[in-house]
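Asker: here are the coordinates; sequence isn't available:
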């Protein structure tokens, strides 16, 4: 996953839609993990697998040494899978927030929501404005 080929939400989640265009991977951006600091815990219930979650709704939390933040859906979808490797080693997000750092895999419900997310260039402008 190349960060230039991903889409980004204002909540600092990224989404990657591979070739099959039905399923996508969701994670947090490098900027977000850097702002959070050392990540120590992901709280995502297995019971969300198969659940439909609308865009901008929370699907879990991420805990760093000094803070806890909600994880938000960038677009509406069904939860297909949780990256179990991160549940046992959440600190990997600090090392690789893209690629193996995906948090959930979803089935996309609203492709027009995907099209409304920011490109890499737009996201870079967005984070520099908020600094």
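Answerer: Yes, it's here. Values in this document were obtained by computation on a predicted structure and should not be read as measured data.

Asker: contacts, neighbours, all on C-alpha from now
Answerer: Noted.

Asker: could I get the buried residue list for the longest helix along the chain?
Answerer: Scanning the chain for the helix with the most residues, using DSSP state H, yields helix 120-129. Counting neighbours by 16 or more other C-alpha atoms under 10 Å, one finds that the buried residues in helix 120-129 are 120, 123.

Asker: quick one: distance of it to the chain centre.
Answerer: Its chain's average C-alpha position is 17 Å from that of helix 120-129, according to C-alpha atoms, centre = their mean, to the nearest Å.

Asker: stretch 69-85 too?
Answerer: Its chain's C-alpha centre lies 7 Å from the corresponding centre of stretch 69-85 when counted by C-alpha atoms, centre = their mean.

Asker: pasting the second one now:
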């Protein structure tokens, strides 16, 4: 199990040939209270960098991007009725979607935990 991060504040939990994707604690904190989440449909083919989900808060709306290329295999249906899961458990129950890993080499371009923490410290 490996966790990677993007500079767009997504986290990627890699388990075998599947990746679970959500937004980081830093991102949910910046957004504020989440009021709506739209997740992608299973079967959707995505390329790294595509906008694939939407998160809306009381402050703003933001896209969630595909951190890697692959196929969406599941959206988190719980977020439809409980978008606040993104606030209470951003890197747990508040995940957005699961996808196949189409090109594992793309994971090498993402940040590890220390790199992401340093990136965020540079933003403050």
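Answerer: That came through fine. Here the structure is a predicted model, which is why all the values come from computation and not from measurement.

Asker: hang on, the earlier thing: what span of structure 2 is the longest helix of structure 1 aligned with?
Answerer: Helix 120-129 of structure 1 falls opposite residues 113-122 of structure 2 when the two are matched by TM-score structural alignment.

Asker: just want the most central residue of structure 1.
Answerer: A centroid search over structure 1 (C-alpha atoms, centre = their mean) returns residue 27, at 2.5 Å, as the residue closest to the centre.

Asker: that residue pairs with which position in structure 2?
Answerer: For residue 27 of structure 1, the aligned residue in structure 2 is residue 22 (criterion: TM-score structural alignment).

Asker: what does residue 88 of structure 1 give?
Answerer: In structure 2, the residue paired with residue 88 of structure 1 is residue 81, using TM-score structural alignment.

Asker: just say helix, strand or coil for residue 18 of structure 1.
Answerer: Remark: residue 18 of structure 1 carries the secondary structure label coil [criterion: DSSP: H, G, I helix; E, B strand; the rest coil].

Asker: same question for residue 61 of structure 1.
Answerer: Local secondary structure at residue 61 of structure 1 is given as strand here, using three-state DSSP.

Asker: quick one: map it onto structure 2.
Answerer: Under the alignment defined by TM-score structural alignment, residue 61 of structure 1 corresponds to residue 54 in structure 2.
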